[in-house]
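Peer 1: Provided below are the primary sequence and the corresponding predicted coordinates.
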Amino acid sequence: MMRSKLRMLLPGAVGAFALLGAVVAPSSAAPADAAAGAPSGSAAAAPFWSCTVPSGYVYTNTRSTLNCSTSGFRTQYYVQPPKDGLWACSTASGFTYTNTRSTLDCSTSSGFRTKYYLKTPKTGLWACTVPSGFTYTNTRSTLDCSTSSGFRTKYYLRAL
């Protein structure tokens, strides 16, 4: 009789431990769009999960984890150096952006956040900001640069 009860309880206990392991275990999977943009052979430029966003880096995704805290869940950031053509959750010095989108990728608590399409500034680029060392020769009103709602100005850049 005792064996039959143990046989009934064993699958449930194994399932509970498996579920607990899936919830607590750190995820090693990287976001597909962020991992695809990593330069090969360059360990310093490879994206990685971090508990902070280091100076000179941007983040492209977030997750809630126990890895960054001794008491509860905290945000962990998927960080990498900024580069031309990267969708990032923050802007970076020396870059402008040409488009935005609303996404859950960048959320540090809940809700949608803005993601920016980073571009290296150059003459002839329509950009959402005018970086240092540039002026603009034309403007247009567009939804491309919106960080909340409504139209924003886009600038046609010219290097000084």
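Peer 2: Everything's here; your move. Residues are numbered from 1 along each chain as shown.

Peer 1: Please count neighbours and contacts with C-alpha atoms only from this point.
Peer 2: Fine.

Peer 1: show me where this protein has helices.
Peer 2: Assigned by DSSP state H, the helices in the chain fall at 2-24, 32-36.

Peer 1: The first one packs against which elements?
Peer 2: Just to be clear, that refers to helix 2-24. The criterion is 3 or more C-alpha pairs under 8 Å, 6 or more residues apart in numbering; DSSP states H and E, and there are no helices or strands that helix 2-24 contacts.

Peer 1: structure B:
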Amino acid sequence: MVGLFAALLIALGLAQVGTVQAGAAPAKVTGTWSCTVPAGYTYISMTYVTNACGGGSAPYYNVEAPRDQLYACTVPAGYTYTQVISQYNICNPNGNGHSFYLRVPKDELYACTVPGNFTYSQVIAQTNICNPGGSGHTYYLRTPRDGLYACTVPTGFGYYSSYNQYGVCNPGGNALTYYLRKL
């Protein structure tokens, strides 16, 4: 039935089929269904269609340009996420799949990942936030700067001193905290 519906949308010109060029304007891609997900984009749901994307049964994606505070099925470069939820038939049409709550990384944001140009000053263990099936770590993102206490020493920085602390950079034990200095 889905294959017939997709074929009808294609015939009426209401759906986009085929590869979308990565340089295409977001307005032309966002909110459309496509056989592929262009580089730099994500998708918010998917299904399978028959005889619409190269024959047989093939994935069909609801493509969106990534943006802050969007639930998406993938995490594009330049984004982090602050929550993962498990949903049935959204990101995996055959069962449970994960949706990520996308965030643009910024100073003083609790996030599930630490982007390359950030450090963090605290790690906390939480249940069902960054791991919908159990415990996961949440990081307090910080923009590296001189005089910041951080859990890592980013590229371009050294440190004046370090302190072994319990429960700050390791929620279940001791870890070093570094007093950063710009090189």
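Peer 2: Looks like it arrived, so ask away. The model shown is predicted, which means the values in this text are computed figures rather than measured ones.

Peer 1: what's the TM-score here?
Peer 2: The TM-score (TM-score structural alignment, normalised by the length of structure 1) is 0.71; 127 aligned residues with a C-alpha RMSD of 2.4 Å.

Peer 1: about what we covered before: identify whichever of the helices of structure 1 lies nearest to residue 73 of structure 1.
Peer 2: helix 2-24 (10.2 Å; C-alpha to C-alpha).

Peer 1: How about residues contacting that closest one?
Peer 2: By C-alpha atoms under 8 Å, 6 or more residues apart in numbering, the surrounding residues in contact with helix 2-24 of structure 1 are residue 66.

Peer 1: any idea how far residue 61 of structure 2 is from the equivalent of residue 54 of structure 1 over in structure 2?
Peer 2: Counting by TM-score structural alignment, residue 54 of structure 1 lines up with residue 38 in structure 2. From residue 38 of structure 2 across to residue 61 of structure 2, the span is 10 Å (C-alpha to C-alpha, to the nearest Å).

Peer 1: So which of these two has more stuff around it?
Peer 2: Neighbour count, other C-alpha atoms under 10 Å: between residue 38 of structure 2 and residue 61, residue 61 has more, with 24 against 19.

Peer 1: Which residue is the nearest non-sequential neighbour of that one?
Peer 2: residue 46 (4.5 Å; C-alpha to C-alpha, 6 or more residues apart in numbering).

Peer 1: Hmm, residue 64 and that neighbour touching each other?
Peer 2: No. With contacts counted by C-alpha atoms under 8 Å, residue 46 of structure 2 stays clear of residue 64, the gap being 11.7 Å.

Peer 1: give me the number of residues near residue 20 of structure 1?
Peer 2: Residues near residue 20 of structure 1, counting by other C-alpha under 10 Å: 11.

Peer 1: how much space is there between it and residue 13 of structure 1?
Peer 2: With C-alpha to C-alpha as the criterion, residue 20 of structure 1 and residue 13 of structure 1 are 11 Å apart.

Peer 1: Over to residue 141 of structure 1?
Peer 2: 60 Å.

Peer 1: Quick one: the strands in structure 1, in order.
Peer 2: Counting by DSSP state E, one finds strands in structure 1 at the ranges 48-50, 58-65, 74-80, 87-88, 96-103, 113-119, 126-127, 134-142, 152-159.

Peer 1: Tell me which of the ones you listed lies nearest to residue 34 of structure 1.
Peer 2: strand 58-65 (6.7 Å).

Peer 1: By how much does the closest one deviate from structure 2 on average?
Peer 2: Here the mean offset of strand 58-65 of structure 1 against structure 2 after fitting is 0.8 Å, by mean C-alpha distance after the TM-score superposition for structure 1.

Peer 1: picking that back up, tell me the contacts of the residue nearest to residue 61 of structure 2?
Peer 2: Residues in contact with residue 46 of structure 2 (C-alpha under 8 Å, 6+ apart) are 59-62, 90-93.

Peer 1: one more time with 10 Å
Peer 2: Residues in contact with residue 46 of structure 2 (C-alpha atoms under 10 Å, 6 or more residues apart in numbering) are 33-35, 59-63, 73, 89-93.

Peer 1: And for residue 78 of structure 1, nearest residue in space, chain neighbours not counted?
Peer 2: Spatially, and ignoring its direct neighbours in sequence, residue 78 of structure 1 is nearest to residue 49 (4.4 Å; C-alpha to C-alpha, 6+ apart).
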